[in-house]
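Participant: got a structure for you, letters missing:
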């Protein structure tokens, strides 16, 4: 019973903090891209970095309740796993915007849904595995 409840709680917490991480990502992207008028790919990279930093802190503490004392190693693993989805994020953003499939903000939202799902899988199986 605990396994089911624990997993359900973990998924709910991940969705909450995944939503907040996505919000950080989109707000930072929008600020840099549309308010400051910086290139959309550079804006995307800044948004990615800041949202991954936010995600690491919240995932470690609230989602996966990590007790790992090797925080630097864990953080490197977390950022490394996010690098793969970050590269995918950049490629999909480039593709969707460059070929005028959707505007940059819609592309950012769609890509973030895909990234959140993949990030949970990587966090669960690689970074915070128990």
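Facilitator: Sure thing, it's come through. Note that the structure is a prediction, hence the values are computed from the model and not measured. Numbering: from 1, shown residues only.

Participant: all contacts plus neighbour counts: C-alpha atoms, from now on.
Facilitator: OK.

Participant: quick check, residue 92 in contact with residue 111.
Facilitator: Yes: using Cα atoms under 8 Å, residue 92 makes contact with residue 111 at a distance of 6.8 Å.

Participant: who's more crowded, those two?
Facilitator: More neighbours surround residue 111 than the other of residue 92 and residue 111, with 19 against 16 (other Cα atoms under 10 Å).

Participant: pasting the second one now:
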């Protein structure tokens, strides 16, 4: 625990803690995405579109909870504010889903790259895009008057 706290303190001093924790949970969301994609594809023999859609949905739900609670520490003052925040999150995740799906079809169908490598490349792009969307448009810090 001592090393964790030292690491966290150093990262916070350099203003990198939020990026680090986002990448940590983004990595976990990517694992969720990968596992469910290949499970849906192999266990249920689903096509690329259906497998990718199911894995995307699971990863988005996982990401909303982790981003809200641990990355951006966003506090909703009421249920309506939570719904608005979730709506913005879903909207921007749909944008990144379009990016994900477009890249998957380009890499797998047009460029004939194996879906594992295509999925890996697209997830790097999607994680970066999602961080920017979350930081700039979804979980903006509220300026509180004291």
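Facilitator: Perfect, I can see it now. Owing to the predicted nature of the structure, the values given are computational and were not obtained by experimental measurement.

Participant: now the strands for structure 1?
Facilitator: For structure 1, strands defined by DSSP state E do not occur.

Participant: show me what contacts the counterpart of residue 36 of structure 1 in structure 2?
Facilitator: Under the alignment (TM-score structural alignment), residue 36 of structure 1 pairs with residue 44 of structure 2. Shown in contact with residue 44 of structure 2 (Cα atoms under 8 Å, 6 or more residues apart in numbering): no residues.

Participant: what lines up against residue 92 of structure 1 once you look at structure 2?
Facilitator: So, by TM-score structural alignment, residue 92 of structure 1 is matched to residue 103.

Participant: before we move on, what about residue 22 of structure 1?
Facilitator: Alignment note: residue 22 of structure 1 maps to residue 30 in structure 2; criterion TM-score structural alignment.

Participant: what number of residues lie near that match?
Facilitator: With other Cα under 10 Å as criterion, residue 30 of structure 2 counts 25.

Participant: my guess is it contacts residue 57. True?
Facilitator: No: contact criterion Cα under 8 Å: residue 30 of structure 2 and residue 57 do not qualify, at 11.8 Å.

Participant: ok, back up a step: separation between the match of residue 36 of structure 1 and residue 36 of structure 2?
Facilitator: According to Cα to Cα, to the nearest Å, residue 44 of structure 2 and residue 36 of structure 2 sit 11 Å apart.

Participant: cool, residue 74 of structure 2 as well?
Facilitator: From residue 74 of structure 2 to residue 36 of structure 2 the distance is 27 Å (Cα to Cα).

Participant: which one's more surrounded, these two?
Facilitator: residue 36 (22 against 17).

Participant: residues contacting that one?
Facilitator: Contacts of residue 36 of structure 2 by Cα under 8 Å, 6+ apart are 51, 54, 55, 58.

Participant: residue 62 of structure 1 contacts residue 13, correct?
Facilitator: Yes: the pair residue 62 of structure 1 / residue 13 is scored as a contact, 7.0 Å apart, by Cα under 8 Å.
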